[in-house]
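Trainee: Sequence first, predicted model second:
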Amino acid sequence: MDEQEFMRGRVYGADHEDASPQPGRVYAELVGGPLDGLLLDVTLPPGQELPGEVALPTELGAYGAGGRALYAVAGQGRLRWKGDAP
């Protein structure tokens, strides 16, 4: 199993021991880019909406440590990669 297969279906930002989706939470799949295949917890309080774009800290992008991967809402439970930022 390669690293990409290992990461698929795991929750971004979760501890390695408990990176599985949790009951009662809402997740969006990250599509493309350095975080491809991970799930992002997008559970929000009632009345709040997900912003159109999120910047997720990652060491895996073009800028290495301290960089961010930019993802935009793509509909149907997905966020699509738009690029990397310092």
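Mentor: That came through fine.
Trainee: Only C-alpha atoms from now on, for both contacts and neighbour counts.
Mentor: Will do.
Trainee: any idea how far the residue positioned nearest the centre of the chain lies from M1?
Mentor: Against the mean C-alpha coordinate of the chain, by Cα atoms, centre = their mean, the closest residue is L40 at 4.1 Å. Applying Cα to Cα, to the nearest Å, the value for L40 to M1 is 22 Å.
Trainee: ok, second structure coming up, stack it against the first:
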Amino acid sequence: MDETEFMKGRVYGADHEDASPRPGRVYAELVGGPLDGLLLDVTDGPPRPAAGSVVLPTEIGRHGPGGRALYAPRALDPSRFDWQGDIP
């Protein structure tokens, strides 16, 4: 199983040993970019800058360790967040 397949359906930021979705929580799927296929817990609303996007730290983006990936919710499907790019 490659890294992409391993990550699908797992929760972003969760412990690697227990990264399955939890009952009673609400998740959005991250689409594209380095976090493609991961689920983002949006139960309490993700922390967002004014523009409505989320900035998620990641070790596997274009900028490597210390980099961040930018995702924004789809206008017609807020259960999916599309990748907007990587930032240092």
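Mentor: Right, received. Where do you want to start? Fair warning: this is a prediction, and the values are worked out from it, not measured in the lab.
Trainee: pretty sure L79 of structure 1 contacts V31?
Mentor: Yes - at 6.0 Å, L79 of structure 1 and V31 qualify as touching, with contact defined as Cα atoms under 8 Å.
Trainee: between these two, who's got more neighbours?
Mentor: Neighbours were counted for L79 of structure 1 and for V31 using other Cα atoms under 10 Å; L79 has more, 23 against 19.
Trainee: which residue lines up with the more buried one in structure 2?
Mentor: Correspondence of L79 of structure 1 to structure 2, assessed by TM-score structural alignment: F81.
Trainee: and that match, what is it in contact with?
Mentor: 28-31, 71-74 (Cα atoms under 8 Å, 6 or more residues apart in numbering).
Trainee: and with 10 Å instead?
Mentor: For F81 of structure 2, the contacting residues are 28-32, 36, 39-40, 53-54, 70-75, by Cα atoms under 10 Å, 6 or more residues apart in numbering.
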